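[1] Let me see the structure of the following:
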Amino acid sequence: MTTEKKIIVTVDALILRLNNNKHEILMIKRSEKCRAFPGALALCGGKVDVGEDPEQGMVRELKEETSLDATNEMSVVCVRGAPDRDPRGHYLSICYNVTLKDPNQIPVAGSDAGEVMYVPLKDIFEEKHKLAFDHLIIVQQYAKWIIKMGIVESIL
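    Take a look at the predicted model:
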């Protein structure tokens, strides 16, 4: 596998909803054609284009992968940049808490997403799904962040 020799900036969306008294997070199932982690669950996101603001990149990537529209209200939850987090090269990811324009809009898979779905946070924490990259760590950090920020009192 060819690796890139520069740091690539990416964005990841953290989108939470409460459904049937369970906290769920939006995930994609990576296409079997993906070079890295084919078939694994991942956060929605991707590369920031040259000349593009990372927040604009987040809005664009979310639309491309899920057909969902984000508001401009987003907050940085964490930044991940370990050199070995992605087998394709050195990727630095800005992870955003994203608010949808219409929380009831149904996501539709596009671009490199094989499927798009909401997954209960408890299922992720119990490792019932294989997650790509370091996305399990990101989701764990997100859970702590949403409690600290007062968005939720506890994970249901």
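
[2] from here on, contacts and neighbour counts on C-alpha atoms
    Will do.

[3] wait, doesn't Thr10 sit right on Glu55?
    No - the criterion here is C-alpha atoms under 8 Å, and Thr10 misses it with Glu55 at 10.4 Å.

[4] Which of these two has more residues huddled nearby?
    More crowded of Thr10 and Glu55, by other C-alpha atoms under 10 Å: Thr10, with 22 against 19.

[5] could you pull out the strands for this protein?
    Assigned by DSSP state E, the strands in the chain fall at 8-14, 16-19, 22-30, 41-42, 44-47, 70-80, 91-100, 113-120.

[6] Name the stretch among these that sits most buried.
    A comparison of the strands of the chain by mean neighbour count, using mean count of other C-alpha atoms under 10 Å, puts strand 41-42 on top with a mean of 26.

[7] Of all the strands of the chain, which one comes closest to Glu61?
    The closest of the strands of the chain to Glu61 is strand 44-47. By C-alpha to C-alpha, the value is 5.4 Å.

[8] Can you give the contact residues for the closest one?
    Residues outside strand 44-47 that contact it (C-alpha atoms under 8 Å, 6 or more residues apart in numbering): 8-14, 26-28, 57-58, 61-62, 65-66.

[9] and this one, so I can compare the two:
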Amino acid sequence: MINHAGSRLLADLANATGLTAAFTDALRRLWPRGTGHVPGRIAMDLAVMLADGGEAITDLALLRDQAEALGPVASTPTAWRLLASIDPAARAALRAARAAALEVAWIQATDSSPAIPAAHAGGRDLAGLNLDIDATFVTC
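    Okay, here's the model as predicted:
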């Protein structure tokens, strides 16, 4: 359970910044009946699954096994259908949704907390050291 403690926080952050809703709006045309799993939630579950250490779409089962904490999670075939239906226009809409949610997150962080403190190491502040918390993950 401790290994997956942050999964709920990631999902909550996505909801608080409007990312899940924005993903749903971006993918709405792929959800013509409006029933079943919401596409934005499926996309968010896939992102949480990856952040939680998942490597394949079948790893969504890890989230499904935590239904009490994370709620209902789409089946692997449902997630596959969503991914298969995403075209260049949907990808562009997802990128725009992500950028808007990122802007909201930065505004929320600025409004709700003081500035990020200086890095501290070896008993002193490290002037000029910037930590890029909006960086891309790189496997080393």
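
[10] Send over the TM-score of the superposed chains.
    TM-score for the superposed chains, counting by TM-score structural alignment, normalised by the length of the second structure: 0.28, backed by 66 aligned residues with a C-alpha RMSD of 5.0 Å.

[11] Columns distance to Ile138 of the first structure on top of the strands of the first structure, output as CSV?
    As requested, those are exported to CSV (distance: least, C-alpha to C-alpha, whole Å):
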stretch, distance to Ile138 of the first structure
strand 8-14, 9
strand 16-19, 13
strand 22-30, 12
strand 41-42, 10
strand 44-47, 12
strand 70-80, 8
strand 91-100, 8
strand 113-120, 15
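
[12] Mind telling me what element Arg93 of the second structure is part of?
    Small correction: residue 93 of the second structure is Ala, not Arg. Assigned by DSSP states H and E, Ala93 of the second structure belongs to helix 88-112.

[13] Now that helix: buried residues?
    Using 16 or more other C-alpha atoms under 10 Å as the test for burial, helix 88-112 of the second structure gives Ala90, Ala93, Leu94, Ala97, Arg98, Ala101, Leu102, Val104, Ala105.

[14] Tell me the one of those nearest Arg8 of the second structure?
    Ala105 (16.8 Å).

[15] To Tyr142 of the first structure, which of the strands of the first structure lies closest?
    Smallest distance to Tyr142 of the first structure across the strands of the first structure (C-alpha to C-alpha): 6.5 Å, for strand 70-80.

[16] how far off strand 91-100 does the closest one point, in degrees?
    Going by axes from the mean of the first three to the mean of the last three C-alpha atoms, to 10 degrees, strand 70-80 of the first structure is angled at 150 degrees with respect to strand 91-100.

[17] what helices or strands is strand 70-80 of the first structure leaning on?
    When contacts are defined as 3 or more C-alpha pairs under 8 Å, 6 or more residues apart in numbering; DSSP states H and E, strand 70-80 of the first structure packs onto helix 54-66, strand 91-100, helix 135-148.

[18] okay if I get these as TSV plus distance to Ser75 of the first structure?
    Formatted as TSV, those follow (distance: least, C-alpha to C-alpha, whole Å):
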stretch	distance to Ser75 of the first structure
helix 54-66	9
strand 91-100	5
helix 135-148	11
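
[19] returning to what we had before: which secondary structure elements does the helix holding Ala93 of the second structure sit against?
    When contacts are defined as 3+ C-alpha pairs under 8 Å, 6+ apart, helix 88-112 of the second structure packs onto helix 19-26.

[20] one more time with 10 Å
    In terms of contacts (3 or more C-alpha pairs under 10 Å, 6 or more residues apart in numbering; DSSP states H and E), helix 88-112 of the second structure is packed against helix 5-16, helix 19-26.

[21] Run through who's touching the first one.
    Surrounding helix 5-16 of the second structure, the residues in contact under the criterion C-alpha atoms under 10 Å, 6 or more residues apart in numbering are 18-23, 41, 44-45, 47-49, 51-52, 63, 66, 69-71, 98, 101-102, 104-105, 108.
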